[in-house]
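Visitor: Show me the folded form of this:
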Amino acid sequence: MTRPLSVGIAGLGTVGTGVLTMLRENADVIAARAGRSIAVTAVSARDRTRDRGISLSGLRWYDDPVELAADPAVDVVVEVIGGSDGPARALVEAALAAKKPVVTANKALLAVHGAELAAMAEQTGVPLAFEAAVAGGIPVIKALREGLAGNRLSRVTGILNGTCNYILTVMRERGREFTEVLHEAQKLGYAEADPSFDVDGIDAAHKLAILAALAFGRPVAFDAVYVEGIRQVSAVDIAFAGELGYRIKLLGIARRTDAGIEARVHPCMVPLSAPIARVDGVFNAVVAEGDFVGRVMLEGRGAGAGPTASAVVADLVDLARGRFTPVWGAGSGALSDAPSVPMAAHVGAYYLRLMVVDRPGVIADVTAVLRDAGVSLESMLQHGRSPGEAVPVVLVTHETGEAAMRSALARIAALDAVLEEPALIRIETA
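Guide: Here you go, the predicted model:
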């Protein structure tokens, strides 16, 4: 009889206990698909006394996760501690050095240190698996690295943060402002007490850096990702977006261009006709475009104990079967050295909302600035008149360069009739 695969789990929070629960409750299904049973035999966490709602009796306990990696009876180390450094990084490095396969759900660790960790895994000849690091239960890593392996991918676009998607959905459905909806999301457990990583786009940027590395076969480059969050999106912008035929989503976009790889996270206006525009609430979605397959979209729950545990266990099943591929889909010698394209080189259409004093000549002044910057207008929207009072004016541009748009924006903001910082949102047509 084949020996069970012995697993050590470091981190017994929501995800860690979810993995332990799934391996126990679905043991028969998992064993059939893995070709042998998969059993957790050792764990590591900070607090031994905490009630996690699941029995830990019979499991070896390590206060120091690095000691877990040294346990000779552990075949595979599962890291669900989190964080780009500290115990999580030390554990993964120790496990790889000990030639033990690692399964991690840690997007921050991979985004920041993925290049070095991939080199360690390649040098020691052991797998580093991370299906759970991006989009929870959606099998996007396997899709990009294996299912679409025969394609040259041109673009990957995703709703990669459920907290932001939930906030933007509720703002649209109820006409409420960002701060109010954020507080509600925190009460419901959809947002952390400190929501910065989510609402400022950092979490999505970590995930996009990983997807871009996989899609374009190059080392992960988190520092090259342009990041902008959703704090400045207002209810009035969401209402105008609907009137113009768009929805506002925080998207991560990685695109191959003639100049190199473009990677950016920011709020976007997407047409109502685009499938990704209809992905609401806490759901995530990823769209990949390949030369032979065309466009593929995957959608599902991007976080939570169940979905993330599902992805971790999928990696464990692969390891039990002896299946694994290089971290970024190819060996280091075959990876691309395509440069990163700066955000200033981006070309696209823009939505611009101004709060201006309603008086003759204001729009002429604004359009003159745009004309001088080489920015062409597609349409303008203004409702009613309020002479001498503040009114919103919306301008939609044709495709133009980011650098030109930013230059024009600075000049427009300096006009005395413009009463607050202009709102700028990029338009994505697909």
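Visitor: going forward, measure contacts between C-alpha atoms and count neighbours the same way
Guide: OK.
Visitor: what about the strands in the stretch 251-400 of the chain?
Guide: 260-271, 283-290, 294-301, 347-357, 377-381, 390-397, 400-401 (DSSP state E, counting those that start in this stretch).
Visitor: Setting aside sequence neighbours, what's the nearest residue to residue 232?
Guide: The shortest distance from residue 232 to any residue other than its chain neighbours is 7.6 Å, reached at residue 423 (CA to CA, 6 or more residues apart in numbering).
Visitor: again, but for residue 34
Guide: Residue 34 sits nearest to residue 317 (CA to CA, 6+ apart), 4.8 Å away.
Visitor: That neighbour: how many residues sit nearby?
Guide: 22 (other CA atoms under 10 Å).
Visitor: Sequence B follows; please return its structure for comparison with A:
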Amino acid sequence: MTQPLRIGIAGLGTVGVGVVNLLTENRDLVAARAGRPIDIVAVNAKSRSKDRGADLSAYRWQDDAGEMAAANDIDVVVELIGGADGPAVSLARKTLAGGKGLVTANKAMVAHHGAELAELAEAHGLPLKYEAAVAGGIPVIKALGGGAAANEISSLFGILNGTSNYILSAMESNGAPFAHVLKAAQDLGYAETDPSFDIDGIDAAHKLAILASLAFGTQIAFDQVETRGIREIEAVDIERAAALGYRVRLVGEARLQDSRLLQRVHPVLVPLSHPLAKVTGSLNAVVADGNFVGRLTFEGAGAGAGPTASAVVADIIDIARGEQQPVFGVPAASLRAVSAGDHDAGTGRSYLRAAVADEPGVMADLTAILRDCGVSIESLIQHGQAADGGVFIAMITHETQHRCTAEAARKMTELKAVLSPPMRMDLLD
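Guide: This next block holds a predicted model:
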């Protein structure tokens, strides 16, 4: 009988327990597809006595996760602790240095330390897998690193954070303010008590930096991702976008600009006819353009115990089969260093929304600013009352340089009649 692949699982949160349950329930199926049994040998978590809804009695309990890296009866360590630094990265280093394969769902760790860990894995001839770190159960890492490997990718973009997408979708459905929908999402467990990583775009930025490295063969550059979340989105923006034929989505996008890499996470207006406009709730989607394969679109559950555990176990199966490839598509030493791209150097259409005092001459002042900045208006809506007593003005511009629209928005804030900083969002055309 073929020797089983023996694994240790560090971290028994939602995903860790999901992996245990999946490997238990689908044991025979997984073994058949892996070509050998996959046995859980040891587990680790902060609390041993916590009821996790799964029977863990058959597995050795390791009080110190680092001991898994040195255990003779473990072949692969599955890191599900989370966090960019601390115990997670310490365990990852010990695992690879100790001659064991590593599977992780930790997007923050990969975004911050991926290059170092890739070099360590490749130096020891070991697998490092991280499918579950990006877009949950969607096999986008395998697709970009394997199925589309023969293509030059010109751009990629997508909805990479389910919590933000759930909030925006709920605001569309019921017209409630952002704060109310966020509170409801927290009550339902869709958003953390501290939702900053999700609603400020940091989680999506981690995932985008990983995808960009894989797609473009560049060094991970999380610190170069321009990041803006959805805190500033108001119900009026959702309403105006719908009236103009759009939906608001938090989108991550990456593309090469000559020798520079543009990476952005920001709220955008998506046409109702665009595939991303149809991605609702907590779903994720990734779109990549290849020079031979054309446009590839991936959509599915981006989080949750089942989808994420499915991606983790898929990586374990790959290791059991002996499948191994460079961590980021090319050897880590070959990843190119690139400078950050400049979004404002590009062109496109934009959405501008401002709350202004309801008095004569305001529109003339606004249009004078737009004229002086070289921005023309394609469509405009003036309707509804702001909380501070003003009125909302929302407009779509014709295509122009982004820096011109940014300058116009900045100058608008200098007008006494403008009651709050204008909201500016790009249109995804």
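Visitor: Quick check: the residue nearest to residue 232 of the first structure vs residue 350 of the first structure, distance?
Guide: 10 Å (CA to CA, to the nearest Å).
Visitor: do residue 127 of the first structure as well
Guide: Taking CA to CA, one finds residue 127 of the first structure at 43 Å from residue 350 of the first structure.
Visitor: contacts for the helix or strand harbouring residue 238 of the first structure?
Guide: Using DSSP states H and E, the element containing residue 238 of the first structure is helix 235-244. By CA atoms under 8 Å, 6 or more residues apart in numbering, the residues outside helix 235-244 of the first structure that reach it are 171, 172, 175, 176, 177, 178, 247, 248, 269, 353, 394.
Visitor: Nearest to residue 101 of the first structure among those residues?
Guide: residue 248 (40.4 Å; CA to CA).
Visitor: Number of residues surrounding the nearest residue to residue 220 of the second structure once chain neighbours are set aside?
Guide: Closest residue to residue 220 of the second structure apart from its sequence neighbours, by CA to CA, 6+ apart: residue 213 at 5.3 Å. Neighbours of residue 213 of the second structure under the rule other CA under 10 Å: 24.
Visitor: can you check the one 10 residues further on too?
Guide: Residue 223 of the second structure has 14 neighbours, counted by other CA under 10 Å.
Visitor: The longest helix along the first structure vs the second structure, average offset?
Guide: Looking across the first structure with DSSP state H, the single longest helix is helix 107-124. Compared with the second structure after fitting, helix 107-124 of the first structure has a mean deviation of 1.0 Å; criterion: mean CA distance after the TM-score superposition for the first structure.
Visitor: compared with the second structure, how much does the helix or strand just after that helix deviate?
Guide: Proceeding N to C from helix 107-124 of the first structure, the next assigned helix or strand is strand 128-129, under DSSP H and E. For strand 128-129 of the first structure, the mean deviation from the second structure after alignment is 0.5 Å (mean CA distance after the TM-score superposition for the first structure).
Visitor: and strand 128-129 of the first structure, what other elements does it pack with?
Guide: strand 102-104 (3 or more CA pairs under 8 Å, 6 or more residues apart in numbering; DSSP states H and E).
Visitor: Centre of the chain to the strand it packs on, how far?
Guide: Relative to the centre of its chain, strand 102-104 of the first structure is centred 19 Å away, using CA atoms, centre = their mean, to the nearest Å.
Visitor: Could you do stretch 147-155 of the second structure as well?
Guide: The chain centroid and the centroid of stretch 147-155 of the second structure are separated by 20 Å under CA atoms, centre = their mean.
Visitor: The nearest residue to residue 233 of the second structure once chain neighbours are set aside and residue 205 of the second structure: what is the separation?
Guide: Residue nearest to residue 233 of the second structure in three dimensions, not counting chain neighbours: residue 178, with 6.9 Å by CA to CA, 6+ apart. Using CA to CA, residue 178 of the second structure is found at 21 Å from residue 205 of the second structure.
Visitor: again with residue 220 of the second structure
Guide: 11 Å.
Visitor: Compare the two (neighbour count), which wins?
Guide: residue 205 (33 against 26).
Visitor: Okay, the residue sitting furthest away from the middle of the second structure and residue 366 of the second structure: tell me how far apart.
Guide: In the second structure, the residue that sits farthest from the middle, by CA atoms, centre = their mean, is residue 360; the gap is 44.6 Å. Relative to residue 366 of the second structure, residue 360 of the second structure is positioned 12 Å away (criterion: CA to CA).
Visitor: do residue 378 of the second structure as well
Guide: Residue 378 of the second structure is 14 Å from residue 366 of the second structure, where distance means CA to CA.
Visitor: So those two - more neighbours on which side?
Guide: Set residue 378 of the second structure next to residue 366 and count neighbours by other CA under 10 Å: residue 366 wins out with 19 against 12.
Visitor: Now the more buried one: closest residue in space that isn't a chain neighbour?
Guide: Using CA to CA, 6+ apart, the closest residue to residue 366 of the second structure is residue 412 (6.8 Å).
Visitor: try residue 262 of the second structure
Guide: residue 341 (4.1 Å).
Visitor: Contacts only, for that neighbour.
Guide: The contact partners of residue 341 of the second structure, taken as CA under 8 Å, 6+ apart, are 256, 257, 260, 261, 262, 263.
Visitor: circling back to that earlier point, okay, the angle between the helix holding residue 238 of the first structure and strand 347-357?
Guide: When axes from the mean of the first three to the mean of the last three CA atoms, to 10 degrees is applied, the directions of helix 235-244 of the first structure and strand 347-357 differ by 120 degrees.
Visitor: Identify each buried residue in helix 235-244 of the first structure, please.
Guide: 235, 236, 237, 238, 239, 240, 241, 242, 244 (16 or more other CA atoms under 10 Å).
Visitor: To which residue of the second structure is residue 73 of the first structure aligned?
Guide: Superposed on the second structure with TM-score structural alignment, residue 73 of the first structure falls opposite residue 73.
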